[in-house]
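Engineer: no FASTA, just this:
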């Protein structure tokens, strides 16, 4: 099958008037000009979004229901991880063994239970624990866990980071009170990114002794960022991007109630109130995930923050795929999966193609 793209935008730049040839779900050629038998995509074509931090959507919990993945596929997320909140270890293992993946889900992200009590956010504190190798071995043995968030200051964390990194699990520093010295030790042991920068940590990003200050100014860590206008104030987002544009990883941190009307819901076992599409715990008022989708975040990056489209593609497609070591997604190039999106002039999503097939 052939597709004519008036404009292709990837993390490497812009190509005009290209015909994309797709066979068996993969891109086999990209040629200048339009073939007579090509489908005209009639818009800007970008790679499918890659979301490495997503708890659900459409009323479905990513940790138990593959329909969460299908919901996000329709909003442009052609590759994602199913994120879990903190639970007892045995419960996590049982869910991992049972969970069936949607076609766009390639693995699991465990946001807990190895996080700080002081910065646990919308995680149930009684389930937080310290990592021990026998539990980590259970996670690795499922071959489903691709990404784990850890507070590096807790007992056993540095050994856990080293073990997981050696077993090809992406480790993020997050929900943490770590100082810069501990952050550096975590990096030395294999930590590669930070979970939702600014959230779940001290917020003084001018202080280089804090997690956020160290990560932003004194490291090469990838930095997850939620662009929903709620989790991080607009001016602070601009400051973060100015300091670390080449390290930003756009995520949703979407909860199961993303795409649903305002009301009362659960995130894990915790009651949540959604008002004006902002989700907070009913007790304490902490933010409880987001109602964001990747297409909305991408449009916000360009239209509200003034990020150029190539950089936005790096944030939402290329860079998350790189950190996941997902080599066949995140780009429009020969040999990659034919996962691409068609956007209009306002950067709103028009069409989603997954492995060369239009997603209805």
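Structural biologist: Arrived safely, thanks for sending. Remember, it's a predicted structure, so these values are computed and weren't measured experimentally. Residues are numbered from 1 along each chain as shown.
Engineer: from here on, contacts and neighbour counts on C-alpha atoms
Structural biologist: Noted.
Engineer: buried sites along the helix or strand where residue 30 lies?
Structural biologist: Assigned by DSSP states H and E, residue 30 belongs to strand 26-32. By neighbour count on 16 or more other Cα atoms under 10 Å, the buried set for strand 26-32 is 26-28, 30.
Engineer: try stretch 208-224
Structural biologist: Here stretch 208-224 shows 208-217, 219, 221-224 as buried, counting by 16+ other Cα under 10 Å.
Engineer: returning to that earlier point: distance to residue 279 added to the buried residues of strand 26-32, as CSV?
Structural biologist: CSV is the format used below for these (distance: Cα to Cα, whole Å):
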residue, distance to residue 279
26, 38
27, 39
28, 43
30, 43
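Engineer: of all the buried residues of stretch 208-224, which two lie farthest apart?
Structural biologist: Using Cα to Cα, the pair of those lying farthest apart is 209 and 224, separated by 19.5 Å.
Engineer: show me what contacts the closest residue to residue 157 other than its chain neighbours?
Structural biologist: If the residues on either side of it in the chain are set aside, residue 157 comes closest to residue 131, at 6.3 Å by Cα to Cα, 6 or more residues apart in numbering. Shown in contact with residue 131 (Cα atoms under 8 Å, 6 or more residues apart in numbering): 114, 155-157, 160.
Engineer: helices of the stretch 251-360 of the chain, start to end?
Structural biologist: 294-303, 309-313, 319-324 (DSSP state H, counting those that start in this stretch).
Engineer: off-centre distance for the last one?
Structural biologist: Think helix 319-324. 9 Å (Cα atoms, centre = their mean, to the nearest Å).
Engineer: run through who's touching it.
Structural biologist: With Cα under 8 Å, 6+ apart as the criterion, helix 319-324 contacts 50-52, 146-147, 170, 192, 247-250, 327, 329-330.
Engineer: hold the first one in mind and look at this next one:
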């Protein structure tokens, strides 16, 4: 048995004590005087990530995916999705097949398709060459391969509502994103079964007091809103506003990280498009659009707390809420007896000191 002492962040509170781990699971959480002032949080859950450490999820290369997962694990992400960008169907199919062994080994929790069923008007850094209307035929074949957890769809596209319902009926989460939808079209997407908003504000029609659009539609709906807390995609004030408005049980911190995360400035590739990274900011060469991030989940947690969100709420957003999005809330995402022993030991300034996944230090 392993005992980890410090200030333990649990839903709604920070308590001093010890987390006791037996094998791959948490045995108990005991309130007593610890021998450390470390901060202990559940392992981070990132439901939207394209790569990191010079490795990418977007090409379907299993070795590269392993490298990306290992990079983010070192930053406390113990559960993550491999996010593709808009791609030809053949690449989506091959990548999904290639990642099945990684899912079975527990290195990643599944696959997220950010595209290709997105708006041309709000495609952002997505490659417009590959955008197309939602296809039940494509989704059927992909889901049959296994491991599909999340699909981003613009609800105003032809066939989008049918596709969202199709996904919901097969226990695959659908997200509203890269969309020029009106407020009413957004609510139709939620009614059809969408349960997530892909990187709120980014890749969306902006709010207007006479046309609230998808941002207000999602914030006022029972969906989980993804937030990129890198102080680039969202101003800290907007991050605090969105997280406070939605609440921590409807907000999920994500990285939207690309392969350049943790790497030097330079030129990279995202979905067949050249991206220049300078001073942490990634932009498309062709038009200067922000192209993913260079964020890690530990940095996202620090930025969220710095923006004025209480630590227990920020941890809910980084771990508990995204675990629930994946249907894994009864297995991981919190420091509770019986859950998987995924945890991160942080210093008092929220820097990663040690990471444990399934009871093993990594």
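Structural biologist: Cool, the structure landed. As the structure is a computational prediction, the values presented were derived from the model and not from experiment.
Engineer: TM between them?
Structural biologist: TM-score for the superposed chains, counting by TM-score structural alignment, normalised by the length of structure 1: 0.93, backed by 352 aligned residues with a Cα RMSD of 1.7 Å.
Engineer: what lines up with the residue nearest to residue 157 of structure 1 in structure 2?
Structural biologist: In structure 2, the residue matched to residue 131 of structure 1 (TM-score structural alignment) is residue 134.
Engineer: and its match, how far from residue 215 of structure 2?
Structural biologist: 22 Å (Cα to Cα, to the nearest Å).
Engineer: what about residue 114 of structure 1, distance to residue 63 of structure 1?
Structural biologist: Taken as Cα to Cα, the span from residue 114 of structure 1 to residue 63 of structure 1 is 17 Å.
Engineer: er, residue 173 of structure 1 I mean
Structural biologist: From residue 173 of structure 1 to residue 63 of structure 1 the distance is 21 Å (Cα to Cα).
Engineer: now do the helices in the stretch 51-200 of structure 1.
Structural biologist: 67-73, 89-98, 133-141, 157-166, 180-188.
Engineer: now the first one on structure 2. Mean distance?
Structural biologist: Taken against structure 2, helix 67-73 of structure 1 registers an average deviation of 0.5 Å after superposition, with mean Cα distance after the TM-score superposition for structure 1.
Engineer: who are the packing partners of that helix?
Structural biologist: strand 56-57, strand 60-61, strand 77-84 (3 or more Cα pairs under 8 Å, 6 or more residues apart in numbering; DSSP states H and E).
Engineer: residue 110 of structure 1 contacts residue 144, doesn't it?
Structural biologist: No: applying Cα atoms under 8 Å as the test, residue 110 of structure 1 and residue 144 come out as separate, 10.4 Å apart.
Engineer: between these two, who's got more neighbours?
Structural biologist: Higher neighbour count among residue 110 of structure 1 and residue 144: residue 110, with 25 against 19, using other Cα atoms under 10 Å.
Engineer: map the more buried one onto structure 2.
Structural biologist: Aligned against structure 2 by TM-score structural alignment, residue 110 of structure 1 finds its counterpart in residue 113.
Engineer: what sits against that match?
Structural biologist: Residue 113 of structure 2 neighbours (Cα under 8 Å, 6+ apart): 83-86, 150-152.
Engineer: how about those residues, which pair is most distant?
Structural biologist: 86 and 150 (13.7 Å).
Engineer: tally of neighbours for residue 349 of structure 2?
Structural biologist: Neighbours of residue 349 of structure 2 (other Cα under 10 Å): 9.
Engineer: ok, so what distance separates the corresponding residue of structure 1 for it from residue 297 of structure 1?
Structural biologist: If you follow residue 349 of structure 2 across to structure 1 using TM-score structural alignment, you land on residue 346. Separation of residue 346 of structure 1 from residue 297 of structure 1 (Cα to Cα) stands at 13 Å.
Engineer: which neighbours do these two have in common?
Structural biologist: With Cα under 8 Å, 6+ apart, residue 346 of structure 1 and residue 297 have no common neighbours.
Engineer: for residue 244 of structure 1, which non-adjacent residue is closest in space?
Structural biologist: Using Cα to Cα, 6+ apart, the closest residue to residue 244 of structure 1 is residue 216 (6.6 Å).
Engineer: did I read that right, the one you found in a strand?
Structural biologist: No: counting by DSSP: H, G, I helix; E, B strand; the rest coil, residue 216 of structure 1 is not found in a strand; it is helix.
Engineer: next one: it from residue 349 of structure 1, what distance?
Structural biologist: In terms of Cα to Cα, residue 216 of structure 1 sits 31 Å off from residue 349 of structure 1.
Engineer: elements contacting the lengthiest strand in structure 1?
Structural biologist: For structure 1, the longest strand by residue count, based on DSSP state E, is strand 13-23. Strand 13-23 of structure 1 sits against strand 2-10, strand 26-32, with contacts defined as 3+ Cα pairs under 8 Å, 6+ apart.
Engineer: that older thread, now the residue nearest to residue 157 of structure 1: how far from residue 161 of structure 1?
Structural biologist: 9 Å.
Engineer: which ones are touching the equivalent of residue 166 of structure 2 over in structure 1?
Structural biologist: In structure 1, residue 166 of structure 2 lines up with residue 163, judged by TM-score structural alignment. The contact partners of residue 163 of structure 1, by Cα under 8 Å, 6+ apart, come to none.
Engineer: what do you get for residue 122 of structure 2?
Structural biologist: Contacts of residue 122 of structure 2 by Cα under 8 Å, 6+ apart are 178-180, 203-205.
Engineer: kindly report the same for residue 118 of structure 2.
Structural biologist: 131-133, 152-154, 157, 177-179.
Engineer: with distance to residue 258 of structure 2 added, can I get those residues in JSON lines?
Structural biologist: Output for the contacts of residue 118 of structure 2, formatted as JSON lines (distance: Cα to Cα, whole Å):
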{"residue": "131", "distance to residue 258 of structure 2": "20"}
{"residue": "132", "distance to residue 258 of structure 2": "23"}
{"residue": "133", "distance to residue 258 of structure 2": "25"}
{"residue": "152", "distance to residue 258 of structure 2": "17"}
{"residue": "153", "distance to residue 258 of structure 2": "20"}
{"residue": "154", "distance to residue 258 of structure 2": "22"}
{"residue": "157", "distance to residue 258 of structure 2": "27"}
{"residue": "177", "distance to residue 258 of structure 2": "18"}
{"residue": "178", "distance to residue 258 of structure 2": "17"}
{"residue": "179", "distance to residue 258 of structure 2": "21"}
